[in-house]
Each structure stands twice: as C-alpha cells, then as structure tokens.
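Engineer: Give me a model of this one.
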Amino acid sequence: MAAKVGTKAPNLQISTWVQGKPTNIDKEKGNVVVVEVFQVNCPGCFMYGIPEAIELYNKYHDSGLTMLGMATAFEDYDKNTIENLQKLLTTGDVVGETQKALSMYGQLKAGKLPYKIPFPVAMDMLKKEGGQISESKIMDVIEANVPDYRSYSEKDKQVMKERVKAYLMGKEYSAKTFEEYAMRGTPTSLVIDKKGNLRHNLFGATGHLETIVQELLNE
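Structural biologist: Predicted coordinates for the structure are as follows:
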C-alpha cells in the first residue's frame, strides 16, 4: 500500500547514506522532517528543488527542521547511479541533462555545481526487475497514479493497462521509497510532522514549502 498523507510516514528504504550521519524518519520524532527527493539526471531538481531545500535548511535547521536528501532512479538508469551521486556530492560534477541545462542557463561554476548540499544524502533502494509482469502489479501502479481509473470505460481501462505494462517492461529497477510514497516524479518534497505523520507529498517547485515548514514548526 502506498503511503498516504495524514498517516504514519514509513521509513525511507535506503541502500546507503552517501553523505552525513545515517538516520531515518522514526529517529527524528519531535522534529519536522523534509525529504528532498531528486535524481542526478534531473535539471529541475538542481535549479529549483535542491536550492530551495538548502535555503530552508540554512534558515530552520537550528529551529527543529531535519532536512534530508534522497537520490532515486525511475529512468535514465545509466546516469542516475550511486557513482554519479558520489561524484556530485564530493566534486560538484553533474551529468547528462542536468549538465546541459545548468550550463545553458549559466548556473555552473568552472563546469561544476556552484553550491554544496549541506545535509545528509542517501540513495534509494533499487531492486533489479525481472520475471513476469502480473495483473496485480499493473493494477498497483494504476491505483497509485490514476485515482479515477474505475470510472474509465472498459476500452480505456484496457488501453491504460497496456500502457502500464509497456512501462513496466521497460523498467530496469524498482526504486523502493519512490514507489512506496507513490511519487509522481522529481523533485518531490516529503513533509513529515513532529509526530511522524506524512503531511505533504509535493511534486515540483510549488513555492509553498517554506510556509508549510513554518506552520508545522509552530504546531
């Protein structure tokens, strides 16, 4: 079952902590937790999501905010690797579409990321795909991402199933935390309150994250 807003937030399923002290959601009770989820090959993550997370960390980490980064991979598996994540964190090297976009917009310094991520960063748990694609697996994906699926006509339902099957057949890996939280893409900000409940699952640069953090810190 996918994690739902308003319920207890499941722990992140981590393959390794690449930077900072290992922790998890159950160890951060009493703090507001924001998990900034990104892919190494995701220009928007480095133009919007991560800079916003760094700004919030700098403002509120002494006031009860725990900021965590988690790299994941649901596409471009040759670029969204732990090796490229390690390079990014240690040297500022960026790859693929991230490198192209940041270079185009003049956001690199000597060809490297001009800022360092100051909070702990982990890699999502990736599981190699294989075997048959079952009907139940197809339906799990549909139910997590298409809430009005049951209102579709039988013909449209079948089309949706075929699309999801084709998507699953092209997947090399399953990203455990990404899928457990039914994220729609990156950047995504998971916001957990002081009691450990998932309060927001925000996809994209919404502009509301600081207001949300302030409200939860005041609860």
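Engineer: contacts and neighbour counts: CA atoms only from here.
Structural biologist: Noted.
Engineer: Which parts of the chain are strands?
Structural biologist: Listed in chain order, the strands of the chain (DSSP state E) span 14-19, 32-38, 65-71, 121-124, 126-128, 173-175, 188-192, 198-203.
Engineer: So which of those is nearest Tyr77?
Structural biologist: When those are ranked by proximity to Tyr77, the top entry is strand 173-175, at 8.0 Å, counting by Cα to Cα.
Engineer: elements contacting that closest one?
Structural biologist: If you count contacts as 3 or more Cα pairs under 8 Å, 6 or more residues apart in numbering; DSSP states H and E, strand 173-175 packs onto strand 126-128.
Engineer: Just the buried positions in the strand it packs on, please.
Structural biologist: For strand 126-128, a neighbour-count test (16 or more other Cα atoms under 10 Å) marks Leu126 as buried.
Engineer: The structure of the following sequence is requested for comparison with the preceding one:
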Amino acid sequence: MEDTATSIAPDWHVAQWFNASSPLTLQVLRGKVVALHAFQMLCQGCVTSSIPQAQRIARSFDPSQLAVIGMHTVFEHHDVMTPQALAVFIREFHLTFPIGVDLPGTADPIPQTMAAYAMQGTPTLILIDRRGRMRKHAFGVEDDMRVAADIAFLLAERELSNDA
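Structural biologist: Alright, predicted model coming up:
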C-alpha cells in the first residue's frame, strides 16, 4: 500500500446520518481503522462495485477494529439524489453500515467533505489509520484483494499512542 500518512484526515461535513444512532466523527472512531466509501446512488461504478465491496468489507472485518462508513457525496443531479431517495436506496440495497449525507458546497456544487478530501469523483475509497491519518486515497473501482490487503496491513499496525 502506498503510504500517504502525511496528513490527518479532515473532518466530515454531514447533513444527516443513516444506520447510525448518533453522528459519527473521526474523533469518535479514533483507535479504529476507517474505510470511507464515497458514492452516489446514480453512479454505475458505485452501484455495481464499490457499494457491494463496502458491504463485503463490513461483513468480513471485526467492527470493533474497522469502521466502514459510506459518504453519499452528490455533485450532480442534486434534484433527484435527495436524502429521501437515499433512504429508499439504502433499504432496497439492504445497506447496514453507517452512511452520511455530505453537506452541499457553499460556493459551488462540490460537497464539503468531497472538497475537503480533494476527491475527483465517485467512487472514492479512503483508508484512515487508527491515529486518524489518511493512508489510501483511491478514485475508481479497487480490486477486493488489494483493498483487503491494505486494510489488513493497517489493522496489523500497533502504533497507537496517547498523543494521537
């Protein structure tokens, strides 16, 4: 895995959460590896590859060690990709991992979390280590074996410190 651990992952800017009893933040998740899957409901690669991959990851890894988070980040077709439509999508696809709705941009159509992470589009996979550092930032469909290996590598690290 290419080590991009030079920066702390930015905070998420979420308007609404699904499948979460309370708002999730990176601070709340500190100590776990985080797999952040950014997607859109109308993105072909998201529906056919990255969302099923996120479901497989959530089923395959210990949730006490790895948090799988979906981020619905809408940068086009805003009028049809509403939180109400997302709720139906989540139910129809039986998604059980937490999903945040990225806040719309203030000056342009790019949502705030998408801009903070400099995402090129969807699907995007971001892996964040136990200390809150971005370790992988990948645009497009990623191979399951590669992603599983990257996650296993981060889970194997034991570098937690009190100042993290």
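Engineer: List the TM-score for the superposed pair.
Structural biologist: Overlay of the two chains. TM-score (TM-score structural alignment, normalised by the length of structure 2): 0.85; 151 aligned residues with a Cα RMSD of 1.6 Å.
Engineer: thinking again about what came up before, can you list the strands of structure 1 in a markdown table and add distance to Ile138 of structure 1?
Structural biologist: Formatted as a markdown table, the entries for the strands of structure 1 read as follows, by distance: least, Cα to Cα, whole Å:
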| stretch | distance to Ile138 of structure 1 |
| --- | --- |
| strand 14-19 | 24 |
| strand 32-38 | 24 |
| strand 65-71 | 25 |
| strand 121-124 | 22 |
| strand 126-128 | 17 |
| strand 173-175 | 13 |
| strand 188-192 | 23 |
| strand 198-203 | 23 |
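Engineer: Quick one: closest of the ones you listed to Met47 of structure 1.
Structural biologist: Of all these, strand 32-38 sits nearest to Met47 of structure 1, with 11.3 Å by Cα to Cα.
Engineer: what helices or strands is the closest one leaning on?
Structural biologist: Identification of packing neighbours for strand 32-38 of structure 1 by 3+ Cα pairs under 8 Å, 6+ apart yields strand 65-71, strand 188-192, helix 209-217.
Engineer: Run through who's touching it.
Structural biologist: By Cα atoms under 8 Å, 6 or more residues apart in numbering, the list of residues contacting strand 32-38 of structure 1 from outside reads 25, 45, 49-50, 53, 64-72, 186-194, 213, 216-217.
Engineer: in stretch 154-172 of structure 1, what's buried?
Structural biologist: Of the residues in stretch 154-172 of structure 1, those buried by neighbour count under the rule 16+ other Cα under 10 Å are 160-161, 164-165, 168, 171-172.
Engineer: okay, the residues you listed in JSON lines with distance to Met139 of structure 1 next?
Structural biologist: JSON lines is the format used below for the buried residues of stretch 154-172 of structure 1 (distance: Cα to Cα, whole Å):
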{"residue": "Met160", "distance to Met139 of structure 1": "10"}
{"residue": "Lys161", "distance to Met139 of structure 1": "8"}
{"residue": "Val164", "distance to Met139 of structure 1": "9"}
{"residue": "Lys165", "distance to Met139 of structure 1": "10"}
{"residue": "Leu168", "distance to Met139 of structure 1": "11"}
{"residue": "Lys171", "distance to Met139 of structure 1": "16"}
{"residue": "Glu172", "distance to Met139 of structure 1": "19"}
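Engineer: So for Gln86 of structure 1, which of the strands of structure 1 sits nearest?
Structural biologist: Evaluated with Cα to Cα, the strands of structure 1 place strand 14-19 nearest to Gln86 of structure 1, the distance being 6.6 Å.
Engineer: Just the ones of the buried residues of stretch 154-172 of structure 1 in helices?
Structural biologist: When helices are assigned by DSSP state H, the members of the buried residues of stretch 154-172 of structure 1 inside them are 160-161, 164-165, 168.
Engineer: and which of those is nearest to Lys128 of structure 1?
Structural biologist: Leu168 (12.0 Å).
Engineer: Spatially central residue in structure 1, please.
Structural biologist: Nearest residue to the geometric centre of structure 1 (Cα atoms, centre = their mean): Val37, 2.5 Å.
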